[in-house]
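> take a look and give me a structure for this.
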Amino acid sequence: MAQNQAMNGKIKQDNYKIFALLSNYLNNAPDFIDEEEVEDIAESGVSKEYAFSVILAAAFGLDVVDNKADRDLFNNYFQQMIHQLDADEYSSNPYYRNINIPTWKTGNSELRYEKYKPYEGFVCDDIIQTKEGRQIPQVGFFDREFSFPAILENGRIWMTITPNEIETMKEPVDQAFGHVLTYGLGLGYYAYMVSEKDKVESVTVVESNQHVIDLFKKHILPQFAYREKVEIIQADAFDYAEKQMAEGSYDFVFTDLWHDVSDGIDMYLRMKEYEKLNPDMAFSYWIEKSILCYL
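As a prediction, the model looks like this:
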């Protein structure tokens, strides 16, 4: 028992250390890894993923050669954490392929394409939780420049459609059927993907920000092949869930109201209460697997 407790405590420490190191890297210097350095190491016969991992570990101050604790941390996390992504695979996504995002600016808001530099790191999927309790973030990179749609507010990225959104919405897109309700509009990725499905009859989007709705209706919705399926309602998500959701005869409900886990936990738990009141509806939540790691 004591040995198991000690092991669990060590794993929690490892989880905390990895998240702290990654947070500093992703928030402050996600593009510091040099393309030439990766390719130089890869010439020895290792993959670019491994080369990227070694460089990142060294930047974190880990000695994976002579320090056993550092080497164990590397082996337990980095091999499942770092991923080289295929730019062509994401560029062929139906939304990327069929929806053109114009450059547009009004007031403090701007719609445009942003870019990942070659070997720039970014979150690319939900956290993986292993049987022993390790929580492994998912970090991706491309070996060439990659563009993605974004809305900026006051010069800062506010909403995007990146590989992370694509990966973390695969399940709720696949699961959607019948009359779909989604909380949160963003750039309309979820609404677009489910509107393309034969099994989906309608898509009702609840969004509180009228500015986002206007932008979407003017620049993006007209490009939807099945835009007649889509209805946008300007309302607060929780007010709608409280007063109108039960009357809508929805089959599937997807909630995407938060930016990440840090601001999502409270809203997730709050929306789960309405799930209990609507047992005939199927519910899904953006990055739920990652949120559950913290509950």
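
> from here on, just use CA atoms for contacts and neighbour counts.
Will do.

> strands of the chain, start to end?
Under the criterion DSSP state E, strands of the chain are mapped to 82-84, 104-106, 109-116, 122-129, 135-141, 146-153, 156-160, 178-183, 200-207, 230-234, 252-255, 282-285.

> any chance of JSON lines for those strands, columns mean neighbour count and distance to Ala6?
Listed next are those as JSON lines, based on neighbours: other CA atoms under 10 Å; distance: least, CA to CA, whole Å:
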{"stretch": "strand 82-84", "mean neighbour count": "20", "distance to Ala6": "27"}
{"stretch": "strand 104-106", "mean neighbour count": "11", "distance to Ala6": "55"}
{"stretch": "strand 109-116", "mean neighbour count": "18", "distance to Ala6": "41"}
{"stretch": "strand 122-129", "mean neighbour count": "20", "distance to Ala6": "19"}
{"stretch": "strand 135-141", "mean neighbour count": "23", "distance to Ala6": "17"}
{"stretch": "strand 146-153", "mean neighbour count": "19", "distance to Ala6": "43"}
{"stretch": "strand 156-160", "mean neighbour count": "15", "distance to Ala6": "41"}
{"stretch": "strand 178-183", "mean neighbour count": "22", "distance to Ala6": "42"}
{"stretch": "strand 200-207", "mean neighbour count": "22", "distance to Ala6": "47"}
{"stretch": "strand 230-234", "mean neighbour count": "16", "distance to Ala6": "51"}
{"stretch": "strand 252-255", "mean neighbour count": "22", "distance to Ala6": "38"}
{"stretch": "strand 282-285", "mean neighbour count": "20", "distance to Ala6": "34"}
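
> please give me the structure for this one as well, since I'd like to look at both together:
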Amino acid sequence: MHNEQHSIDERITADNYKIFAYVSRYLNDAPDLIQKEEIEEIVQLGVTEEYAFAVILASAFGLDIVDNEEDKQLFNDYFEPMIHKLDTQQYRNNPYYQNITFPSVMHGSSELKVESYEPYEGFVCNDIIRTNNGRQIPQIGFFDIAFQYPAVLEHDRIWMTVTPNEIETMKEPIEQAFGNVLTYGLGLGYYAYMVSEKENVDRVTIVEMNEDVISLFKTHILPQFQHAHKITIVQADAFEYAEQEMAKGRYDVVFADIWHDVSDGLDMYLKMKTYEKLSPSTIYTYWIEQSILCYL
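Predicted structure coming up:
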């Protein structure tokens, strides 16, 4: 029985690696692989756009989900719970999107501009889901029409965005915020904006190292905040600030968002966790923690 369970666990681990390799290659190399015409052709057979998207993606990965039982099982276990057609209006109704506008401007090496997801372009849309039996399922979303979102580029590389992924993965940390809040990492100020709108939040301190990002935010975004008076920005290294300030116990809630994704976030997450003991009464929250934990 023990050997049988071990064998199942090993197979699930292997499947996880396989899916992550497929999805990573797809998102990095060809996120616009799937075209509207292909989707429409398959939908005519009476299936949803999500299912059509999954079938095309599986085919692009070289899977035979008709005649190969192993590939068919992989498809059923991962692809259907992985793919999500999203509603543009749901995100357009978000208060941040409703109330903040974004000019195209440069500050030093940082550029603020509007980027776009094209119809049927795939992107990460939420934290990885971990099932009870250990499967780790990435969450991939798409829209059926173009969707614009704000971004900061560093040397022409997208560095900070406010996309459906940020909105979904920050829901819980935003809900948990109250009193005197500290956030490591400014980005485009989405977290700061959303928590400053809460009546039970008195102050929001933002620790950000990048001078250009701070300048962009202060000049073009912060003046649009209804509760800008709650916001304080400190230019500092997050870890140095934690070392010097957390023992003073001034913050009710801390939110850390200083990594780009899981690949560069794991070490920083573990390092930031070590500072929790300096302020035991503070609630600590971390961006994409659920996904990071899948790698531990």
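
> quick TM-score on the pair, please.
Overlay of the two chains. TM-score (TM-score structural alignment, normalised by the length of structure 1): 0.98; 295 aligned residues with a CA RMSD of 0.8 Å.

> hang on, the earlier thing: turn the strands of structure 1 into CSV, including distance to Ser91 of structure 1.
Shown next, in CSV, are the strands of structure 1 (distance: least, CA to CA, whole Å):
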stretch, distance to Ser91 of structure 1
strand 82-84, 15
strand 104-106, 22
strand 109-116, 13
strand 122-129, 15
strand 135-141, 14
strand 146-153, 9
strand 156-160, 15
strand 178-183, 25
strand 200-207, 24
strand 230-234, 24
strand 252-255, 25
strand 282-285, 25
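
> for the ones you listed, which one sits closest to Leu62 of structure 1?
strand 82-84 (15.8 Å; CA to CA).

> in structure 2, what stretch matches that closest one?
Aligned by TM-score structural alignment, strand 82-84 of structure 1 falls on residues 83-85 of structure 2.

> with structure 1 superposed, average distance for that stretch?
Compared with structure 1 after fitting, stretch 83-85 of structure 2 has a mean deviation of 0.3 Å; criterion: mean CA distance after the TM-score superposition for structure 1.

> would you check that Asp236 of structure 1 makes contact with Val206?
Yes: with contact defined as CA atoms under 8 Å, Asp236 of structure 1 counts as touching Val206 (7.4 Å).

> show residues contacting the match of strand 82-84 of structure 1.
Here stretch 83-85 of structure 2 makes contact (CA atoms under 8 Å, 6 or more residues apart in numbering) with Glu49, Glu50, Tyr51, Phe53, Ala54, Gln139, Ile140, Gly141, Phe142, Phe143, Asp144.

> right, and the last one touches Pro119 too?
Yes: distance between Asp144 of structure 2 and Pro119: 4.7 Å, which falls inside the contact criterion (CA under 8 Å).

> between the two, which contacts overlap?
Lys36.

> quick revisit: compare the strands of structure 1 and give me the one nearest Gln5 of structure 1.
The closest of the strands of structure 1 to Gln5 of structure 1 is strand 135-141. By CA to CA, the value is 17.0 Å.

> relative orientation of the closest one and strand 122-129 in degrees?
Strand 135-141 of structure 1 runs at 160 degrees relative to strand 122-129, counting by axes from the mean of the first three to the mean of the last three CA atoms, to 10 degrees.

> now for strand 135-141 of structure 1, which elements pack on it?
In this structure, strand 135-141 of structure 1 makes packing contacts with helix 2-28, helix 79-81, strand 82-84, strand 122-129, judged by 3 or more CA pairs under 8 Å, 6 or more residues apart in numbering; DSSP states H and E.

> what's the mean gap between the last one and the aligned bit of structure 2?
Between strand 122-129 of structure 1 and the corresponding residues of structure 2, superposition yields a mean separation of 0.3 Å, by mean CA distance after the TM-score superposition for structure 1.

> tell me what that strand is packed against?
So strand 122-129 of structure 1, by 3+ CA pairs under 8 Å, 6+ apart, packs with strand 135-141, helix 163-168, helix 288-292.

> before we move on, back to that, for Ala20 of structure 1, find the nearest of the strands of structure 1.
The minimum distance between Ala20 of structure 1 and the strands of structure 1 falls on strand 135-141, with 11.1 Å, by CA to CA.

> with structure 2 superposed, average distance for the closest one?
Superposed on structure 2, strand 135-141 of structure 1 shows a mean distance to its aligned partners of 0.3 Å (mean CA distance after the TM-score superposition for structure 1).

> what range in structure 2 matches that strand?
Using TM-score structural alignment, strand 135-141 of structure 1 pairs with 136-142 in structure 2.

> and that stretch, how far out from the chain middle?
Chain-centre distance of stretch 136-142 of structure 2: 11 Å, with CA atoms, centre = their mean, to the nearest Å.

> again, but for stretch 96-107 of structure 1
In terms of CA atoms, centre = their mean, the centre of stretch 96-107 of structure 1 is found 20 Å from the chain centre.

> in that stretch, what counts as buried?
Neighbour counts using 16 or more other CA atoms under 10 Å place Tyr96, Ile99, Ile101 of stretch 96-107 of structure 1 among the buried residues.

> correct me if wrong: the last one contacts Tyr113.
Yes: proximity of Ile101 of structure 1 to Tyr113 meets the contact threshold set by CA under 8 Å, at 7.4 Å.

> what residues do the two have in common as contacts?
Counting by CA under 8 Å, 6+ apart, the shared contacts of Ile101 of structure 1 and Tyr113 are Pro149.

> what does Glu242 of structure 1 align to in structure 2?
Going residue by residue (TM-score structural alignment), Glu242 of structure 1 aligns to Glu243.

> burial measure for the residue nearest to its match when sequence neighbours are not counted, as a count.
Ranked by CA to CA, 6 or more residues apart in numbering and with sequence neighbours excluded, the top spatial neighbour of Glu243 of structure 2 is Tyr275, at 7.1 Å. Counted with other CA atoms under 10 Å, the neighbours of Tyr275 of structure 2 add up to 16.

> then the one 3 residues further on?
Other residues lying near Leu278 of structure 2 total 16 when counted by other CA under 10 Å.

> from Met209 of structure 2, how far out is the closest residue to it other than its chain neighbours?
In space, and not counting its chain neighbours, Leu278 of structure 2 is closest to Ala247: 4.6 Å by CA to CA, 6+ apart. Per CA to CA, to the nearest Å, Ala247 of structure 2 is found 21 Å from Met209 of structure 2.

> same check on Leu270 of structure 2?
Counting by CA to CA, the gap from Leu270 of structure 2 to Met209 of structure 2 is 19 Å.

> give me the more crowded residue out of those two.
The residue with more neighbours, out of Leu270 of structure 2 and Met209, is Met209; 17 against 12, by other CA under 10 Å.

> I'd say that one and Phe239 touch.
No: using CA under 8 Å, Met209 of structure 2 makes no contact with Phe239, being 10.5 Å away.
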